[in-house]
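Asks: one predicted model, sequence on top.
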Amino acid sequence: MTRSKAIARKVLFFCRPSIPVHFNEPVHYAVKFRSAIPRYLIGCLPAWFARPFMTVRVSERIVEIPFVFSNLRVPKGSVVVDVGCVESRLSLELANLGYKVLAVDIRPYEFCHPNLKVIRGDFVQSPIDDRSVDAVVAVSTLEHLGLPCYSMQGSPGSDLSAMEKIRRILRPGGQLILTVPYGQEGQTEWFRVYGHGALQRLLEGFAVDKLEFYERIGLDAWKEIREENARGISSDGETNCVALVSAFVAKRQNG
């Protein structure tokens, strides 16, 4: 991505229409054009007029969210932290299912539930006590942490700092459910892509219980693939492959 395009995307991101935060649905309409300016202008049009310029897209949430509900193994009433809750219904859904949810994001979360507590701010600096949490869910979040396009304070190692925080706040034997872009390792203005080695570094201190990989097929489908096939997939500009992880903190952990 050229410097001028990167600057344009940042400007358009912060100058987008001031509307309430929306849910990032797994199946949604998206502008057909890849260029930032047409995408922004069409996004400002009334829905009926913009429809000819839109196409149906299926994001990685179509496999990530079912993975969470299929693999979350802590009992109802457990304390679950959702890292990066905005634009997702996951915190609300978990709260409605009976989990005690701590939803963390740098942006305001406009919804509430008796089982839901919102913590606004940097996750790494959040006031969550060590060994106080039964499970942590981080769906398509770590790859964004510390990147300047989100006006975040951070560094290239912000994702590793977040993982260190997760290890600290989880009780011994606590569960982590993590999803990240996977394939040819790299970084765009908006997200990181994790290769085999980078993913292993994220998961240091965890015993992996389940690891799955899914590849985007066209605009409207995802399919499970083997890791050796996932490693060669490029996600330059948008996520084309994801790793879905369920892991547990070793019960013998002391630090």
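Replies: The structure has been received and is ready for your questions. Numbers count the residues shown, from 1 in each chain.
Asks: please make it C-alpha for all contacts and neighbour counts, starting now.
Replies: Fine.
Asks: neighbours around the closest residue to residue 9 other than its chain neighbours, how many?
Replies: Nearest residue to residue 9 in three dimensions, chain neighbours excluded: residue 36, at 6.2 Å (CA to CA, 6 or more residues apart in numbering). Counted with other CA atoms under 10 Å, the neighbours of residue 36 add up to 15.
Asks: alongside the first one, take a look at this:
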Amino acid sequence: MNIMVKFLNLLRQATALGIVVFGKIIKTLNIFIFYLSKSKCEKFKDCVLLAKLIERQPDNSDRYLEYPWMLENIDITQGRLLDVGSTASNMLYDLLPKTVEINSIDLNAKPIGNDRIKFSVGDIRKTEYPDNFFDMVTCISTLEHIGVSGRYGSDDDPTGDIKAMKEIKRILKSGGAALISVPYGIKDVLPINKLYNKGRINELLRDFSSVEIEYKKYSKKFNLWLTVDEAEAAKTDMIKDRWYAIAFIKAKK
């Protein structure tokens, strides 16, 4: 029995070592994939930083929270919806009534793979959509990259996110809502993400008639996301705390 226990312990240690080594290989591959494809960052040093941050990302990442929240808060059964950044376009088409027309916009061409989704290559800071055109806009984990130089092909524009929100308001119908998720915390991690705080959020949303915000923060101790108040979310340091907090925003025109 003792021999078997020792063998199993050795096997566990070898497996743990293998996982660590495999993780390092994946990190290195990510760096070169990001750099060669230019899909996420343009500069090599930025690709290194991004791969390092992704290595620290919680297993139950942002999307496990963002997409359910988004779907729970979509309250239209017909009309037009615009997905900014095209992160959820196919999901929205599959799960919403077919009386909702799904539109999608992104700086870069993407293989959406569904001809019924109206995809446009364009800049949400200045679009060709008419005023008061959409019943709802979704912008999931996208706003923080707008105007961050080299990120997903963006140029350098410190007020790019503010311009984007003004444009979203313009193309929303009166009474329409924008569903937005953004990283929240004490300082930006550039050139990867802007991190938002109360002042920045107020500036983004000051022209909307009503705003609802909830916050989630990752707990390293419990390995899960907890609902917190704004003050606790605002203390989050993406580097020290492993990840940023998330603000979930529903803003009505």
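Replies: That came through, no problem. Just so you know, these numbers come straight off a predicted model, no measurement behind them.
Asks: report the TM-score for the pair.
Replies: Superposed pair, TM-score by TM-score structural alignment, normalised by the length of structure 2: 0.73. Supporting alignment: 211 aligned residues with a CA RMSD of 3.2 Å.
Asks: quick one: contacts for the residue nearest to residue 9 of structure 1?
Replies: 5, 8, 9, 12 (CA atoms under 8 Å, 6 or more residues apart in numbering).
Asks: if you rank the residues you listed by neighbours, which is first?
Replies: residue 9 (19 neighbours).
Asks: what about that one, distance to residue 206 of structure 1?
Replies: 36 Å (CA to CA, to the nearest Å).
Asks: and the residue nearest to residue 9 of structure 1? What does it align with in structure 2?
Replies: Aligned by TM-score structural alignment, residue 36 of structure 1 pairs with residue 48 of structure 2.
Asks: mind checking the SS state of the closest residue to residue 224 of structure 2 other than its chain neighbours?
Replies: Distances taken as CA to CA, 6+ apart put residue 218 closest to residue 224 of structure 2, at 5.8 Å, once the chain neighbours are dropped. With DSSP: H, G, I helix; E, B strand; the rest coil as the basis, residue 218 of structure 2 sits in strand.
Asks: what's the match for residue 218 of structure 2 in structure 1?
Replies: By TM-score structural alignment, residue 218 of structure 2 lines up with residue 216.
Asks: show me the contacts for its match.
Replies: Taking CA under 8 Å, 6+ apart, one finds 60, 222, 223, 240, 241 in contact with residue 216 of structure 1.
Asks: surely the last one meets residue 213?
Replies: Spelled out, that is residue 241 of structure 1. Yes. With contact defined as CA atoms under 8 Å, residue 241 of structure 1 counts as touching residue 213 (7.0 Å).
Asks: what number of residues lie near the nearest residue to residue 209 of structure 2 once chain neighbours are set aside?
Replies: Closest residue to residue 209 of structure 2 apart from its sequence neighbours, by CA to CA, 6+ apart: residue 253 at 5.3 Å. Residue neighbour count, defined by other CA under 10 Å, stands at 21 for residue 253 of structure 2.
Asks: which residues touch residue 253 of structure 2?
Replies: 169, 172, 173, 174, 175, 176, 177, 207, 208, 209, 210.
Asks: the third one and residue 67 of structure 2, how far apart?
Replies: Plainly put, residue 173 of structure 2 is 23 Å away from residue 67 of structure 2 if you go by CA to CA.
Asks: can you tell me the SS state at residue 127 of structure 1?
Replies: Taking three-state DSSP, the label given to residue 127 of structure 1 is coil.
Asks: tally of neighbours for it?
Replies: 11.
Asks: one more: the one 5 residues further on?
Replies: Using other CA under 10 Å, the number of residues around residue 132 of structure 1 comes to 15.
Asks: please verify my assumption that it contacts residue 172.
Replies: No. The criterion here is CA under 8 Å, and residue 132 of structure 1 misses it with residue 172 at 9.6 Å.
Asks: chain center to the strand or helix carrying residue 81 of structure 2: distance?
Replies: Per DSSP states H and E: residue 81 of structure 2 is located in strand 79-84. Averaging C-alpha positions (CA atoms, centre = their mean, to the nearest Å) puts strand 79-84 of structure 2 17 Å from its chain's average.
Asks: in that strand, which residues are buried?
Replies: Residues of strand 79-84 of structure 2 classed as buried: 80, 81, 82, 83, 84 (neighbour count, 16 or more other CA atoms under 10 Å).
Asks: and stretch 84-98 of structure 2, by the same measure?
Replies: 84, 85, 86, 87, 88, 89, 90, 92, 93, 96.
Asks: quick one on the thing from earlier: surely the match of residue 36 of structure 1 forms part of a strand?
Replies: No. According to three-state DSSP, residue 48 of structure 2 belongs to no strand; its state is helix.
Asks: just to revisit the earlier point, for the strand holding residue 81 of structure 2, name the packing helices and strands.
Replies: Counting contacts by 3 or more CA pairs under 8 Å, 6 or more residues apart in numbering; DSSP states H and E, strand 79-84 of structure 2 packs against strand 100-106, strand 134-140.
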